[in-house]
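Engineer: kindly generate the corresponding structure for this input.
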Amino acid sequence: MKVVLQPALVLHTRAWRDTSLLVELFTRDHGRVAVVAKGAKRSGKRSGSGMSALLQPFTPILCSWSGRSDLKNLTACESRLAAPRLVGKALYCGLYLNEILARLLQPEDANEVLFTLYEQVLQQLAQGAELDLCLREFEYRLLIELGYGFELDVDGESGEPIQSGEHYQFHPDYGLTRAAPAGHARASRYGGDDLLRWSAGEFDLPARRCAKRLMREALRQHLGDRPLKSRELFHVH
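Structural biologist: As a prediction, the model looks like this:
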């Protein structure tokens, strides 16, 4: 199998044997693909701006590969766009996004909508957009694109609209459902007022806190209990 000049973004790179790199790519038409860039470390050291310089996280590239196994051989790589410049907190946010994508995307399961969303959010982070707004929007859209989405303004069990003044909890099968009375509930509770403001795009401080807790709980269902390394670097979530 050969793929030629496929638009991609680099999720993660690590050393592979003495002179090569193992690279996780998020590609437009082939989803998440793992490739070996043979000799990339050697060529980068020799030229100072070789293939290894392109195979860094967040870099938009065009790449070609071949192979039938899960691990492909990278045969060509060239720049597609200028890489977004992520620094400080924006950098840690980008690393967090890369990690959840690497954990949640199935190999070679294409999703062009999600690819475009990811490319857009990297540009937003680089341009100084509000970090938590970028993260919450991407997390919510990510769940939708992976088939795990839920409505913010509808009780997923009863089908009734979310009510102001009521409290709700998250259920992995239904989404938001009416919460049991506070004295009987152990699950996290989310205020209907906060959910409705978030749904309407009124992202005040209480709605942001609600969104942060809810997205963490919803993603945990699919990420599992293994800690995210990006959170060890910086609490982006």
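
Engineer: from here on, contacts and neighbour counts on C-alpha atoms
Structural biologist: Fine.

Engineer: give me the residues contacting the biggest strand by length in the chain.
Structural biologist: Criterion DSSP state E: the longest strand present in the chain is strand 2-16. The contact list for strand 2-16 (Cα atoms under 8 Å, 6 or more residues apart in numbering) reads 21-29, 36, 55-67, 76-77, 80, 98-99, 101-102, 119.

Engineer: contact partners for residue 122?
Structural biologist: For residue 122, the contacting residues are 58, 84, 94, by Cα under 8 Å, 6+ apart.

Engineer: can you say which of those residues are buried?
Structural biologist: Neighbour-count burial (16 or more other Cα atoms under 10 Å) applied to the contacts of residue 122 gives 58, 84, 94.

Engineer: how about the strands of this structure, start to end?
Structural biologist: Using DSSP E, strands in the chain cover 2-16, 20-27, 31-37, 60-66, 71-79, 167-171, 175-178, 190-191.

Engineer: can you say which of the ones you listed is nearest to residue 111?
Structural biologist: With Cα to Cα as the measure, strand 31-37 is the member of those nearest residue 111 (6.2 Å).

Engineer: elements contacting that closest one?
Structural biologist: In terms of contacts (3 or more Cα pairs under 8 Å, 6 or more residues apart in numbering; DSSP states H and E), strand 31-37 is packed against strand 20-27, strand 71-79.

Engineer: quickly compare these and say which is most buried.
Structural biologist: Using mean count of other Cα atoms under 10 Å, the stretch among those with the largest mean neighbour count is strand 20-27, at a mean of 24.

Engineer: would you reformat the contacts of residue 122 as TSV and include distance to residue 223?
Structural biologist: What follows is the contacts of residue 122, written out as TSV (distance: Cα to Cα, whole Å):
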residue	distance to residue 223
58	21
84	26
94	17
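
Engineer: following up with a second sequence; could you model it the same way so I can compare the two?
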Amino acid sequence: MRVDAQPALILHARVWRETSLLLECLTPEYGRVGLVARGVRREKSRMPRGLLQPLQALSLSWIGNGELFTLTHAEAAAAPLQIAGERLYSGMYLNELVLRLCARGDPQPELFEHYFTCLQRLAAGEPEGWSLRRFERDLMIDLGYGLVLDRNIDDGSPLRADMEYSYLIDSGPQPWRSQAGALRISGAALLALHHDERPDMQHERELRLLMRALLRDQLNGGSLNAWDMRMRSSALSQESSGP
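Structural biologist: Next up, the predicted model:
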């Protein structure tokens, strides 16, 4: 198989053998792709290693078959995204989330667009936590786990902003009652995410806890390194805005 000039973003890069890099990339037409950048760590490599970094929009070409392909050409498609400081943790979080939840070779054009849009929002200084919540919602939909955010699962009636609900991980919201496996959340928070309207700080915290629980379920109870790293670094901010 030969692929030419495919838009791509690098999720992860690591040393492979003595002179090469192993890249995990996200593309719109081919989904997540594993590429070997052979010889790129040599001093006189024809492909600049500095280009093959996360947060850089790229155009990549490759050849091969199977699980790993050989990178044949790479060039920048735009200027690098300027995500710095604490926001780098959010960039790492997005990358880890996609790596953990998306299989190789599954075309995801909408996911690619949502991922790149979230990175652009982070680079532009838009509210960090709200940018992540929107991406998490879209990621769940892209992977086929759409969230119920607008109706009561008991009778299909519209959610009310002034009511509180139990959100059941495997089904959705119903009027609040204490029960195992349910997360308490306000109708106002759920409706804000449904309508893509930024909620106030309290409701944003509720959404963060909800999305964390839903994603942990998708990870089969596992955790993400980015969560732990942010928690260690984030005795820094009491405002639960990040991952």
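
Engineer: re the thing from before, which of the buried ones among the contacts of residue 122 of the first structure lies closest to residue 186 of the first structure?
Structural biologist: Of all these, residue 186 of the first structure sits closest to residue 94, with 32.7 Å by Cα to Cα.

Engineer: counterpart of that closest one in the second structure?
Structural biologist: Superposed on the second structure with TM-score structural alignment, residue 94 of the first structure falls opposite residue 91.

Engineer: quick check: residue 63 of the second structure vs residue 43 of the second structure, distance?
Structural biologist: Using Cα to Cα, to the nearest Å, residue 63 of the second structure is found at 24 Å from residue 43 of the second structure.

Engineer: so those two - more neighbours on which side?
Structural biologist: Set residue 63 of the second structure next to residue 43 and count neighbours by other Cα atoms under 10 Å: residue 63 wins out with 15 against 10.

Engineer: and the more buried one, how far from residue 128 of the second structure?
Structural biologist: 37 Å.

Engineer: closest to residue 141 of the first structure out of the helices and strands packed on strand 31-37 of the first structure?
Structural biologist: strand 20-27 (16.4 Å).

Engineer: contacts for that closest one?
Structural biologist: Here strand 20-27 of the first structure makes contact (Cα under 8 Å, 6+ apart) with 6-16, 31-42, 52, 55, 102, 110, 115.

Engineer: average offset of it relative to the second structure?
Structural biologist: Following superposition, strand 20-27 of the first structure is found to deviate from the second structure by 0.4 Å on average (mean Cα distance after the TM-score superposition for the first structure).

Engineer: buried sites along the longest helix along the second structure?
Structural biologist: Counting residues, the longest helix found in the second structure (DSSP state H) is helix 201-218. Buried residues in helix 201-218 of the second structure, counted by 16+ other Cα under 10 Å: 203-215.

Engineer: which residue, other than its chain neighbours, is closest to residue 182 of the second structure?
Structural biologist: residue 168 (4.9 Å; Cα to Cα, 6 or more residues apart in numbering).

Engineer: the first structure: which residue goes with that neighbour?
Structural biologist: In the first structure, residue 168 of the second structure lands on residue 171 (TM-score structural alignment).

Engineer: quick revisit: adding distance to residue 233 of the first structure, write the helices and strands packed on strand 31-37 of the first structure out as TSV.
Structural biologist: Output for those, formatted as TSV (distance: least, Cα to Cα, whole Å):
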stretch	distance to residue 233 of the first structure
strand 20-27	20
strand 71-79	28
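
Engineer: between these, which one is nearest to residue 185 of the first structure?
Structural biologist: Among those, strand 20-27 comes nearest to residue 185 of the first structure, with 40.1 Å by Cα to Cα.

Engineer: run the angle between the closest one and strand 71-79 for me.
Structural biologist: Using axes from the mean of the first three to the mean of the last three Cα atoms, to 10 degrees, the inter-axis angle of strand 20-27 of the first structure relative to strand 71-79 is 80 degrees.

Engineer: ok, back up a step: mean deviation, the longest strand of the first structure versus the second structure?
Structural biologist: Superposing on the second structure and averaging over aligned pairs (mean Cα distance after the TM-score superposition for the first structure), strand 2-16 of the first structure comes out at 0.6 Å.

Engineer: what residues in the second structure pair up with stretch 68-77 of the first structure?
Structural biologist: Aligned using TM-score structural alignment, stretch 68-77 of the first structure spans residues 65-74 in the second structure.

Engineer: again but with stretch 204-215 of the first structure, I slipped
Structural biologist: The aligned range for stretch 204-215 of the first structure is 200-211, by TM-score structural alignment.

Engineer: what lines up with residue 54 of the second structure in the first structure?
Structural biologist: So residue 54 of the second structure corresponds to residue 57, using TM-score structural alignment.
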